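[1] Structure for this input, please:
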Amino acid sequence: MRDFTSISPSAKSLLLMKGLTDIPFMADAVKLIWGKGTLEALDRNAMNAGFLKRLFHFEIRYKSIDILLDKIKPKNIIELSSGYSFRGLNKVMNNPKITYIDTDLPEVIETKSSLTKSFIEQKQLDLKGHLHTLPLNVLDKQAFLDTVSKFPKGPVTIVNEGLLVYLNTEEKQQLCRNIHQILSERGGYWITGDIYIKKNFPIDTADDGFSDFLKAHNVEDNKFESFEQAEQFFKEQGFIIHKKAQRGLGQLSTIRYAGVARFTGIIAQAARIGKIRDTWALVPAK
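    Predicted coordinates:
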């Protein structure tokens, strides 16, 4: 068994949160990386409001992408900077028509490959579709084109969550150029869960070091000024909005950790603040 101690603290914190959801394979990943009994031992009564908000946020973001994927029903899917998410493995389990390319930077994808192999062996999975787990720097145009060329003929759907907030404006523009070329040549969609706008209120903190991680990577500065500015940015890069995801609060599995009353209060507070993130399906403008 591979030693997973090299996984960064921020990634481990995010994994622990997602392990509390019903997102496929996340609880299994927590057992391998944090150890058996971790989720059971977590004192759920001690979860502060900041932790719960993050918990809801990441589950909503993940599932909002699945909502759009279910509407589009693509056969060729590439996920960019997927981290320790196993959407690809889940998608190819029972669908022989899907080819899924799961990508991230080399040091991440090496660990991801080991985890994926462990799940397949432990659960004796017989994958119907085709899953590739490959290293990719999304700003490297040629590497991106070479990776996409591994798909069968047909349109390509590009997916990402938790990527654009780590890129400055110039890097976002480069990514847009890469994606625009691919979709213009092959057809398809770009589903991004990273339509974040800057906050004008204090950030809730949870005692897990995650806030320090976000600050160190200039995440707040890398967000869009508004949804209108985000739409204008993508328009300037040659994209238009095909569809926006519904919020999907009814699909949240993590409500149980807050209780109905506490969850209702958190959602009411969020409504007063206003939406700070969205998931869009983009296509090249004609």
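[2] From here on, just use CA atoms for contacts and neighbour counts.
    Noted.
[3] all strands of the protein, in order?
    Along the chain, counting by DSSP state E, strands occupy 76-80, 99-104, 130-135, 156-160, 188-196, 239-244, 277-284.
[4] before we go on, could you also do this sequence so I can check it against the first one:
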Amino acid sequence: MTDYALTNAWQDARQRLALLEAQLDPATRRHLLAAGVGAGWHCLEVGAGGGSIAHWLCQVVGPSGRVVATDIDTCIAGLDAPPALELLTHDLTREPLPAGAFDLVHARWLLHHLPDLDAVIERLIGALKPGGLLLIEEPDFYPVTAGHAGAPPLYARFMDALTCSVVAATGRDCYWARGLPAMLASHHLRDVQAAAEVAMLRGGGSLARFYRLSAQQARARVLAGGHLSAAEYDAALDLLDDPALWAFAACTVSAWGRRKVS
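    This next block holds a predicted model:
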């Protein structure tokens, strides 16, 4: 993955990832606990980011379990990590994963950055033991552009420009995740299920700060796309700081299923 816009090496990357984790972790934990993740499980966290779910999984699986966390840059995931956590610097688009080794494979807000989703999903499934669980969580930004009342038009234009610029190298946009359950089913996982959760953003709040930091990191890339002027970009950043702003952010689509037992 050679054109990643939001690298972990950025000076404020840890703060940006922590803000996203605070938003997403509760739902992820609910899904995993409902699926039965527990002591003794062997777990693979792909694209671990800040590492919060990998760290939590170490507690859940205990000393009889195993947790491997991968990322193209594991520097943040390794901070304050439990001793049992195994870190693997890994590019999912280029490098294989251990075959048939895990009871759980989890990836969150990762696939929208990657080309060739079908190949990526096959690689994730291949890392599962027979009967193992794959959970993928991805953002779909349809609520932002759905014309909801109250949010200034600049907010929707800014969010569309930001998200589309960040994933431009994939040839896609950030409006595809609603198709994730059908995609998993097409890869012959069994017992496929799904859920979706729309986030509400308030200016100055933690989620608004996450998008503000993302926009600061990706500023040059977004402005190069020509969809917003620099003045409009700065006005949108100010908007994210304004407590009077209430607006929808992304809908996170969570889909999961189990690898067939031969």
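[5] What value does the TM-score take for this pair?
    Laid over one another, the chains give 0.59 as their TM-score (TM-score structural alignment, normalised by the length of the second structure), with 202 aligned residues with a C-alpha RMSD of 4.0 Å.
[6] need the longest helix for the first structure.
    helix 49-72 (DSSP state H).
[7] quick check: angle from that helix to strand 156-160?
    180 degrees (axes from the mean of the first three to the mean of the last three C-alpha atoms, to 10 degrees).
[8] List the buried residues of helix 49-72 of the first structure.
    The neighbour-count check on helix 49-72 of the first structure (16 or more other C-alpha atoms under 10 Å) flags 49, 51-56, 58-69 as buried.
[9] So for the second structure, the centremost residue is which one?
    residue 109 (1.3 Å; C-alpha atoms, centre = their mean).
[10] which residue in the first structure lines up with that residue?
    Under the alignment (TM-score structural alignment), residue 109 of the second structure pairs with residue 162 in the first structure.
[11] Quick check: closest non-adjacent residue to that match.
    The shortest distance from residue 162 of the first structure to any residue other than its chain neighbours is 6.1 Å, reached at residue 194 (C-alpha to C-alpha, 6 or more residues apart in numbering).
[12] Could you give the number of residues near residue 200 of the second structure?
    When neighbours are defined as other C-alpha atoms under 10 Å, residue 200 of the second structure has 15 of them.
[13] close enough to count as contact, it and residue 246?
    Yes: between residue 200 of the second structure and residue 246 there is a contact under C-alpha atoms under 8 Å: 7.1 Å.
[14] Aligned to residue 258 of the second structure, what sits in the first structure?
    Aligned partner of residue 258 of the second structure by TM-score structural alignment: residue 283.
[15] For that match, list the residues it contacts.
    Contacts of residue 283 of the first structure were listed using C-alpha atoms under 8 Å, 6 or more residues apart in numbering, and they are 183, 188, 189, 190, 239, 240, 241, 242.
[16] From residue 156 of the first structure, how far off is it?
    Using C-alpha to C-alpha, to the nearest Å, we find residue 283 of the first structure at a distance of 11 Å from residue 156 of the first structure.
[17] picking that back up, show me what the longest helix of the first structure is packed up against.
    Under the contact criterion of 3 or more C-alpha pairs under 8 Å, 6 or more residues apart in numbering; DSSP states H and E, helix 49-72 of the first structure touches helix 9-19, strand 188-196, helix 255-258, strand 277-284.
[18] closest one to residue 135 of the first structure among those?
    Of all those, helix 9-19 sits nearest to residue 135 of the first structure, with 17.4 Å by C-alpha to C-alpha.
[19] Skip the chain neighbours and tell me the closest residue to residue 50 of the second structure.
    Distances taken as C-alpha to C-alpha, 6+ apart put residue 77 closest to residue 50 of the second structure, at 4.6 Å, once the chain neighbours are dropped.
[20] Likewise for residue 23 of the second structure?
    Using C-alpha to C-alpha, 6+ apart, the closest residue to residue 23 of the second structure is residue 207 (7.0 Å).
[21] returning to that earlier point: the helices and strands packed on helix 49-72 of the first structure into TSV, with extra columns for distance to residue 125 of the first structure?
    Converted to TSV, these look like this (distance: least, C-alpha to C-alpha, whole Å):
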stretch	distance to residue 125 of the first structure
helix 9-19	20
strand 188-196	27
helix 255-258	29
strand 277-284	31
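[22] Ok, which of the ones you listed comes nearest residue 122 of the first structure?
    Short answer: helix 9-19, nearest of these by C-alpha to C-alpha, at 17.8 Å.
[23] Check which residues of the closest one are buried.
    Across helix 9-19 of the first structure, burial judged by 16+ other C-alpha under 10 Å covers 10, 12, 13, 14, 15, 16, 17, 18, 19.
[24] re the thing from before, among the contacts of residue 283 of the first structure, which one has the most neighbours?
    residue 189 (28 neighbours).
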